[in-house]
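Trainee: Got a predicted structure here, sequence first:
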Amino acid sequence: MKNSLRYVAIFLLLLCVLRCNDRNERAYVNSSGAVQIDSVRIEHDTMALFSIQAIQTFSTFNSSCEGFYGYDYIYADEFNRDVTSYKFTTEAACGEKKVHFSQINFRPQKRGTYFFKFFNGLNSSGKAIWIEKKITVL
């Protein structure tokens, strides 16, 4: 019983010490939003059913204050996909711009021609610009 109380007391003491750390050791995310996909790399425009192909997207980020957050991968219909990349922005000081690549692993479930549209920013009138690619699945 004494040993059990001793272990509980040590655990509670360590818990209190560790929880009192109020140092800000990392930058917190301030916001997230769509980021322009500068280019897209697809190795093969033809592939076999159920095989996997990497689709790489390239975007430019400020090196210290921005990073890749994720994709919005929308099935517009059976063979059309709209892809938007998102970034996060932190409160850290921004550095120089760097190109970063991210990857989607595409594994088709049906034969046909798939059309991909990748968000490339907005034009002067505020309309979305898209990079269009297609993959034929045999």
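Mentor: Nice, thanks for sending it over.
Trainee: drop to CA atoms for contacts and neighbour counts, all remaining ones
Mentor: Will do.
Trainee: Now find how far off-centre whichever strand or helix holds residue 11 is within its chain.
Mentor: Secondary structure from DSSP states H and E places residue 11 in helix 2-19. Mean-position distance between helix 2-19 and its chain equals 40 Å (C-alpha atoms, centre = their mean, to the nearest Å).
Trainee: And here is the other one:
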Amino acid sequence: MKKFINIGISAVILGFISTSCNDDDDYQTVESIDKVKIDSVKIINDTMDVFTVQSIKTYSAYQSNCEGFYGYDYIHDDNVTRSVTAYKFKTDGACQPSTKTLASQINFSPQQTGTYTFKFWSGGSTWITKTIVVE
């Protein structure tokens, strides 16, 4: 029995030794988060019903394979005005220059009727403005 336990312990130790301690060889660390300008916005319907959902797509250009969409800063300026800023991440991987345009989306689900104004940050003090009428 003692020999059987020693063989089991040896097998477990051998398993730990043969398994790489660094299983995240392909893992890349996010180095920074920064604003990325929104180049264009696609709104399918400029009129919609209250309590329904509409996807609003934004398109931004990324300069390398180490960059990607991180998230939005979605600010309610007032009851019917929204300011949207997109953010990108950059990893510490082996970056290759390659301009690519990626789409991201916001799901808009208004809770009251009105004319909603969306301002999407497109660099500096420039904004792309879109309007959706909610009935």
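Mentor: That came in fine, so what should we check first? Since the model is a prediction, treat every value here as computed from it, not as a measurement.
Trainee: if we can go back for a sec, flag every buried residue along the very next helix or strand once past the helix holding residue 11 of the first structure.
Mentor: Remark: after helix 2-19 of the first structure, the chain's next helix or strand is strand 29-35, criterion DSSP H and E. Buried residues in strand 29-35 of the first structure, counted by 16 or more other C-alpha atoms under 10 Å: 32, 34-35.
Trainee: what's the mean distance for strand 29-35 of the first structure versus the second structure?
Mentor: Once fitted to the second structure, strand 29-35 of the first structure is off its aligned match by 0.7 Å on average (mean C-alpha distance after the TM-score superposition for the first structure).
Trainee: can you name the residues of the second structure that that strand overlays?
Mentor: Under TM-score structural alignment, the alignment places strand 29-35 of the first structure onto residues 30-36 of the second structure.
Trainee: contacting residues for the spatially most central residue of the second structure?
Mentor: Centroid-nearest residue in the second structure: residue 70, 3.3 Å away (criterion: C-alpha atoms, centre = their mean). Neighbouring residues of residue 70 of the second structure by C-alpha atoms under 8 Å, 6 or more residues apart in numbering: 33, 86-89.
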